[in-house]
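*Asks:* compute the structure for the input listed below.
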Amino acid sequence: MVAKPERPYWSGRLALQMEEESAQSFSALFELEGSEDQGELILLSPLGNTLGKLKWSSEGATLQTGQQEQTSHSLDALLAQVTGEAIPIKAIFDWLRGIETNAAGWVADLSALSQGRITAQRSDPKPKAILRIAFTH
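*Replies:* Purely as a prediction, here's the structure:
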C-alpha cells in the first residue's frame, strides 16, 4: 500500500479591513488545505458556523454557502463574494510557506511568520486594504 502524500493544511483567523469612508471589515476562522492549483477553504464564524466552503481545481471553483452552490472558472471571484473584496489567494499560499510573492497591489510582511502571523496591505486599487492572518499548521 502506497501512502498518499499529505496535503498542506493551515487553520486560524483572517481579517480583512477596508480603509474607506465607511470602513468595512470581514473576519472569520478558516481551514485551508491544498495548494493554489487544487484545494479547499472553509470560512467559519466565531461561533463555528460555516460561512462558506470553497473548493477549486484545474476545472474551476465551487462556492457553497448554506444550501446554495455556485460554480465559476475564477476562484478569486467566488472568494470576493464571501469576503466582500478580492484577496490574493494564490499569493497567500506562498506567504504561508514563507515565500515573498508579489500580488497585484499587495505587499506582504512576513516578519512574524515564525509566530504564525502574516500582514499584507493593498494600496492599489483603492480602497486601501489590510489583510491579517494568524495561523497554525
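
*Asks:* every contact and neighbour count from this point should use C-alpha atoms.
*Replies:* Fine.

*Asks:* excluding chain neighbours, give the residue nearest to A77 in space.
*Replies:* A86 (7.1 Å; C-alpha to C-alpha, 6 or more residues apart in numbering).

*Asks:* looking at this, that neighbour is in a strand?
*Replies:* No: A86: not assigned to a strand; according to DSSP: H, G, I helix; E, B strand; the rest coil it is coil.

*Asks:* center of this protein, which residue is that?
*Replies:* The chain has I89 as the residue nearest its centroid, 5.0 Å off, counting by C-alpha atoms, centre = their mean.

*Asks:* hmm, that one is touching L78, no?
*Replies:* No: I89 lies out of contact with L78 (C-alpha atoms under 8 Å); the separation is 11.1 Å.

*Asks:* tell me which residues in the one helix or strand L79 maps to are buried?
*Replies:* In the assignment (DSSP states H and E), L79 maps to helix 75-83. By neighbour count on 16 or more other C-alpha atoms under 10 Å, the buried set for helix 75-83 is 75-79, 82-83.

*Asks:* I have a second one here; can you model it like the first so I can compare?
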Amino acid sequence: MTAKRATALVLASALLAACAVAPPVGDANDNPAWRVRSAQLAKIDRWQVQGRIGVVRGREAWSASLAWRQDGTQYAIDLLGPFGAGRVHVEGDANGVTLFTGDGQQLSAADADELIERATGVAVPVAALRDWVLGRPQAGVPARLQADVRGRLTRIEQAGWVVEYGAWQAQAPELPLKLRAEHGDVQVRLSIERWDT
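*Replies:* As a prediction, the model looks like this:
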C-alpha cells in the first residue's frame, strides 16, 4: 500500500469516527442551554406517557407495558403484565397511594416508593422517576448533572442513583424516549413510545 493511500484511509477513518461522536457533554451548571431548558421543564406538571418499563435486581427481572398520567401531585399508573399478573393499577397523590391488582387485591401506603417495594421486594424510586422521566432531577434533592450542548441532561447522579438518557423525541420540548436508572444491583429501564403534554 502506498503512503498516499494509507494517509487517505487514515483520514477517512478519522472523519467517520468524528461523525459518530455524540455531542460534547459537560457540567449542566455551566450550561446556559440547560438553565433555559430547566425553566421550561419546571412548567410541565400535566403529562402522559405510554411505553414499557423493565426492572432488574440481580437475577430477578420483570417488565410491563406502562401508561402513566400525571396531573400535578395526582397520578395514575397502569402496568400490564408485571409480577406474573395481568394488570396493576396504581393511583395516588400527596396524601398516599393505592395499588389495585387484576385479581381484586388492594394495597395502600404513604408513598409509591414504599408501596412498590412492599409489592415487589424491589426499591423503585417512583417519586424520583416522576422528574427523571421528564429529563430533570428530582426537586429538592442534591444532584450532579451533565448536559449536552443543547441543554438536554445526559446523566443525573442523585440519591445514590445514576440515570442516563439514550434517546429524545424530535419535537419540542425534546422529552426523553429512553432512560436507564441504576442503584447497586437494581436497574430500571423506561422506553417511551408516546408523550402527551
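
*Asks:* hang on, the earlier thing: what residue of the second structure matches up with the residue nearest to the centre of the first structure?
*Replies:* I89 of the first structure maps onto V126 of the second structure when the alignment is built from TM-score structural alignment.

*Asks:* quick check: closest non-adjacent residue to that match.
*Replies:* Of all residues apart from its sequence neighbours, D113 sits closest to V126 of the second structure (C-alpha to C-alpha, 6+ apart), at 5.4 Å.

*Asks:* where does the lengthiest helix in the second structure end up in the first structure?
*Replies:* With secondary structure taken from DSSP state H, the second structure has its longest helix at helix 3-20. Using TM-score structural alignment, helix 3-20 of the second structure lines up with nothing in the first structure.

*Asks:* now that helix, how far from the centre of its chain.
*Replies:* When C-alpha coordinates are averaged (C-alpha atoms, centre = their mean, to the nearest Å), helix 3-20 of the second structure and its chain have centres 37 Å apart.

*Asks:* elements contacting the helix or strand following that helix?
*Replies:* Sequence-wise, the next helix or strand downstream of helix 3-20 of the second structure (DSSP H and E) is strand 25-27. Contacts defined by 3 or more C-alpha pairs under 8 Å, 6 or more residues apart in numbering; DSSP states H and E place strand 25-27 of the second structure against strand 143-148.

*Asks:* against which helices or strands is the strand it packs on packed?
*Replies:* If you count contacts as 3+ C-alpha pairs under 8 Å, 6+ apart, strand 143-148 of the second structure packs onto strand 25-27, strand 153-158.

*Asks:* okay, buried residues for it please.
*Replies:* Buried residues in strand 143-148 of the second structure, defined by neighbour count with 16+ other C-alpha under 10 Å: 143, 145-148.

*Asks:* for stretch 9-26 of the second structure, same thing?
*Replies:* Quick answer for stretch 9-26 of the second structure (16+ other C-alpha under 10 Å): 25-26.

*Asks:* how far does that stretch sit from the chain's center?
*Replies:* Distance of stretch 9-26 of the second structure from the chain centroid (C-alpha atoms, centre = their mean) equals 28 Å.

*Asks:* leaving out sequence neighbours, find the closest residue to L110 of the first structure.
*Replies:* Distances taken as C-alpha to C-alpha, 6+ apart place I118 nearest to L110 of the first structure, at 5.4 Å, with adjacent residues excluded.

*Asks:* that neighbour: neighbour count?
*Replies:* Applying other C-alpha atoms under 10 Å, we find 22 residues neighbouring I118 of the first structure.
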